[in-house]
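Q: This is a predicted model, with the sequence first.
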Amino acid sequence: MGELTIKMPDVGEGIAEAELVEWHVTPGDVVREDAVLAAVMTDKATVEIPSPADGKVLWLGAELNSKVAVGAPLIKLEVAGETHEEKPVETAPPPVPEKTVEPPKAEVAKPQPASVNAPSTTVARGVASLRSEGEKPIASPSVRSRAMEAGIDLRQVPGSGPAGRITHDDLEAFISGVNRPAKQSGLRPNTSENEVKVVGLRRVIAERMSLSKSRIPHITYVEEVDMTALEELREQLNRNRKADHPKLTILPFLMRAMIKAIADYPQFSARYDDDANIVHQYGGVHIGIATQTDTGLMVPVVRHSEALDIWGCASELNRVSEAARTGTARREELSGSTITISSLGALGGIVSTPVINYPEVAIIGINKIAVRPIWDGTDFVPRKIMNLSSSFDHRVIDGWDAAVFIQRIKVLLETPALIFVEE
C-alpha cells in the first residue's frame, strides 16, 4: 500500500488561498474515486474537492473555516500500490461572467461511437460536450450515485455545467437516449449607454418645466366626478349632430364648465408676474390644451373660449391641436393661454400631478373614466367615475379657493344641463 497526498487545488482567477468550509470525510473513511472530500470557498464561488483515486483517509490537513494556500497539503489517502507523489486535484472553476458577444452557433457533431454502457448521442458544440481523452468527469455525489445505480459510465455523459460538470438534467437526457441541450437563457446584461442631447423643443420644454417647478409652489387637489349623465348626453348629442359639427369628446364640456366657473372665480384665469408681484386677471378665457406631438409637448391655445358654444369649443380645439401636431400652428396659437387643460386620454390613470404652465396660476388635469360601484343610499350601482387632478399656484391661490373652484366644475359636469343654461 502507498500514500497519496492531495494538495489544495488552484481554483483559478489568480486566487492564492481559499477557505475550507466543509469536510465530507473523516480519518478512517474509505472513499472511491471522484467522491467529494471537501468544499472550499473563494470570493467567487464554493468549489468541491473530489478524490483522484480509491483509498482510505489517513489525515486531514486543515481545520474548518481556516485559510488554505494553493498547493498546500490538504488530505492524505492510503491507496493501492506504491507511494504516490503529492498532487493537486482538478476542480470545476467558478462560473465566469458572460461576455457581451454573440453566442456561437450550434453545430451538430458527428455521432459518437456507441458505448457498452450507454446509447450513442448527438452533441451540439457550445451546449454540452464530452471531455478529452483521459479527462475525469465532474459531477456531484448524488449524480454519481444515480449514475452508478443506472449502470452509466459518466465518462460517456456530456456535461453542460461549468467546466463540463454533469448535472441531473444531463444524466436524465443521457438515460433517455436524448442529449438535451443545456438551457440557454435569452437574457443578457445590457451595458450600452446612449447620450441624448436635449435640444430644440425638448430643451424649451425642460426649461419651462424647471422654471415652473422652481418658481411656483404647487398645490394639487384631486376630486372624484360622476360622469354618467354627461356621458349619456355626449353620446346623444353625437348621434344627432349636424354634418358640419365635430364629434364631441369630454374636453369641450370641461371647457364650458371651466368658463362658467371662471365667471364666478375670475382669479383662476390669470397670469402671475412674480418679478413685479402683479396678478393679471383676464376677462377673456384663453384655454391652453396640453398636446403631445412627435417632437414633444406643446400647448396650443383656444382663444376667447368664453365666446364659443359647445360645438365651437370642439371645432377650435380640434383645429389648434391638429396644427400643433402637424407643425403648422402659428406663434399666436401657441402662446397667451390664461389656464390650461392637461389630459392623457384613455391613459389618464387614476391621479396625476400636472405642472402649471408658467406663468399661469392653475391647470386642470383629467384622468380616465372607469365604471365603479357607487352607493346610492339603498344599493350599489355602476357609475362612470373620473378624477379631476388640478394644480394651483399656492402663492396666489389658497387651498380653500382651489377646492371651491373645482367643486363648482364638479357640479356642472355632474349636472351637464347647467352647462347650457345662459345666465
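A: Everything's here; your move.
Q: Please make it C-alpha for all contacts and neighbour counts, starting now.
A: Noted.
Q: Quick one: end-to-end length of stretch 328-340, please.
A: Between the opening and closing residues of stretch 328-340 lies a distance of 21 Å (Cα to Cα, to the nearest Å).
Q: this is the other structure I want to compare:
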Amino acid sequence: MARFTFNLPDIGEGIAEAEIVEWHVKVGDTVEEDARLADVMTDKATIDLESPVSGKVLEVAGEAGDTIAIGSMLVVIEVEGEGAGEPGDEATAAQAPSPAPAPAPKDDDVSTRIEVENSDASDANDAIARGQDDRKEQDEASNSPNDQPGTGRKASSTRILASPAVRRRARDLGVDLQQVRPQEDGRVRHADLDAFLSYGGGGGFAAAGKARKDEDIKVIGLRKRIAQNMAASKRNIPHFSYVEEVDVTELERLRAQLNDRRGDKPKLTMLPLLITAICKVLPDYPMINARYDDEANVVTRHGSVHLGMAAQTDNGLMVPVIRDAQAKNLWQLANEVLRLANAARDGTAKSEELSGSTLTLTSLGPLGGVATTPVINRPEVAIIGPNRIVERPMFVPDGMGGEKIEKRKLMNISISCDHRVVDGYDAASFVQDMKRLIEAPANLLIN
C-alpha cells in the first residue's frame, strides 16, 4: 500500500488559508474517487473538495472550524499500488483538481428571503421576502395517491409535510405530527405546533413544556464570518440611527398599476421602487454612498451605486450586490433582485456578486417591526432599513381647504450611519428627501 497526501489546493483570488466547515469523511472510512471529502470556506464562498483517489482515510487535518493554510495537508489516504507495505511511501497531490461549487442545500425547507417590505404575496415576493421553497414537497403532495381529499394533509401511511426544524421540535416535545392539523397547504409549521400545544394536544390547556437539553454549538463557517464582521462593525464604527414615517399609499397604488400592465415582466415588489428612490436622492448626498478605510484614513465617495441587499439564507446572512443600480429601470431592478435572490438561496452566487457594495438595504420583510437600528456593513458608512407597512387613519386634505380622516398605508424608514463620516443633519435630510419622492411617486418615473 502507498500513502497519498491530498493538500489543500490553491482556491485562487490570493487566498492564503481556508476554514474547514464540514467533514464528509473520518479516519478509517473508505472513499471512492470523486467522493466528497470536506467543505471549506474562504471569505463567503464555500468550496466542496473531492477525493482524487480511492482508498482508506488515514489522517484528516483538524476539526470543523479549524483554519488551515493553502498547500498544507488536508487528508492522507491509503491507496493500492506498487511499494505496498514499505513505510513512508507517500504520493502527494501535485495539482489538485479545481474544486466544484458547493451544492444547493437539500433540506425540505430551504428558506431564503431578501429582507424587503412585502405587501403583496406574489411569486417574486415569495422568493425574496418570504422565500419558502416548498416546491419539492408540494409536488410530492400534489402527486401522491394517498392524499386525503378535503383534509389538506396526507394519509397516515405517507410522510407529513414539515421542515426539518419543525420535525426536530415535534420530536423533542414528543408530539406526533399526524395529530397536528395544518392551517394551510397541508404543511405543518411552527404556528400549527403552537396551536396544538396551547390546548394540550386536544386534551385541555398545555403546561409550559418540558425543558430541552443544553447543547454547545460550535460557531463555524458563514456564521463565524458574520459574527466577526458584526463585532468589527460595532467595535470600530460609532453608529447612530434615524427613523422617519413615510406615507406609501400612493407608491403602493402606483406599484399595483404597473403590475397590471407588466406583461411578461417580473412582478414588482416594493424593493425596486425604494432602490429607485434611493438612487435619485443619493447624488445630493455623496457622503452616504461611500466606504471608509479607517486604516488609511481615506473616505471614498462612489459615483455609482452598488447596492447590497441583506439576504437571509439557510446558511446565514449574505449580501448580494446590484451593480450600477442607478443605471437600471424598475423592471431591470426587479430582474436583478429575483436573480440574486435565487443565487443566494441555491448557493450559486459568485464571489464578485457578494462583495463591493457601497450602500446596503436591509429589512425584516413581512416580519417588519416598528423601527430597526441596522448594523452597518463595514467598510460602508450607511445602511437603510424599510420597515413593515401598516394601515392607520390619518388627517389628509379634503380638497376644499380642510381636512378629512382617511385610511393610509404607512411605513417607517430607518437609517444607520457612521458618525465619523455622516452628520446627523445629512442623514435626516437624505431620508426627508426620500420621503418627499416616495409620497409623490410619479417622480420616480421621470428621468
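A: Noted; the coordinates are in hand. Because the structure is a prediction, the values reported are computed rather than measured.
Q: The second structure: helices as residue ranges?
A: For the second structure, helices defined by DSSP state H occupy the ranges 123-125, 135-143, 164-173, 190-198, 221-236, 249-260, 270-281, 330-346, 424-439.
Q: Can you list the buried residues in the third one?
A: It refers to helix 164-173 of the second structure. If you call a residue buried by 16 or more other Cα atoms under 10 Å, then helix 164-173 of the second structure has these buried ones: 166, 167, 170.
Q: what does the first one give?
A: Along helix 123-125 of the second structure, the positions that meet the burial threshold by neighbour count (16+ other Cα under 10 Å) are 124, 125.
Q: ok, the aligned residue in the first structure for residue 307 of the second structure - how many residues close by?
A: With the correspondence set by TM-score structural alignment, residue 307 of the second structure lines up against residue 287 in the first structure. For residue 287 of the first structure, the tally of surrounding residues (other Cα atoms under 10 Å) stands at 26.
Q: can you tell me which residues contact residue 287 of the first structure?
A: 255, 301, 302, 303, 304, 305, 337, 338, 339, 340, 341 (Cα atoms under 8 Å, 6 or more residues apart in numbering).
Q: same question, residue 262 of the first structure
A: If you count contacts by Cα under 8 Å, 6+ apart, then residue 262 of the first structure has 268, 269 around it.
Q: that older thread, CSV please, covering the helices of the second structure and showing distance to residue 299 of the second structure.
A: Conversion of the helices of the second structure to CSV gives the following (distance: least, Cα to Cα, whole Å):
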stretch, distance to residue 299 of the second structure
helix 123-125, 35
helix 135-143, 46
helix 164-173, 44
helix 190-198, 46
helix 221-236, 15
helix 249-260, 34
helix 270-281, 20
helix 330-346, 28
helix 424-439, 16
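Q: can you tell which of those helices is closest to residue 60 of the second structure?
A: Residue 60 of the second structure lies closest, by Cα to Cα, to one member of the helices of the second structure: helix 221-236, at 18.0 Å.
Q: got the buried residues for the closest one?
A: Residues 221, 222, 225, 226, 229, 230, 233 are the ones in helix 221-236 of the second structure that count as buried (16+ other Cα under 10 Å).
Q: closest one to residue 391 of the second structure among the helices of the second structure?
A: Using Cα to Cα, the helices of the second structure put helix 249-260 closest to residue 391 of the second structure, at 9.1 Å.
Q: With the first structure overlaid, report how far that closest one is off on average.
A: Once superposed with the first structure, the aligned residues differ from helix 249-260 of the second structure by a mean of 0.4 Å; criterion: mean Cα distance after the TM-score superposition for the first structure.
Q: tell me what the longest strand seen in the first structure is packed against?
A: Ranked by number of residues, the top strand in the first structure under DSSP state E is strand 380-393. Contact partners of strand 380-393 of the first structure among helices and strands, from 3 or more Cα pairs under 8 Å, 6 or more residues apart in numbering; DSSP states H and E: strand 218-226, helix 228-239, strand 362-366, strand 370-375.
Q: quick check: the shortest one aligns to which part of the second structure?
A: Aligning strand 362-366 of the first structure against the second structure (TM-score structural alignment) gives residues 382-386.
Q: now the first one
A: Aligned using TM-score structural alignment, strand 218-226 of the first structure spans residues 239-247 in the second structure.
Q: List the buried residues in that stretch.
A: Taking 16+ other Cα under 10 Å as the basis for neighbour counts, the residues of stretch 239-247 of the second structure that come out buried are 239, 240, 241, 242, 243, 245, 246, 247.
Q: which ones are touching the second one?
A: By that I understand residue 240 of the second structure. If you count contacts by Cα under 8 Å, 6+ apart, residue 240 of the second structure has them with 416, 417, 418, 419, 424.
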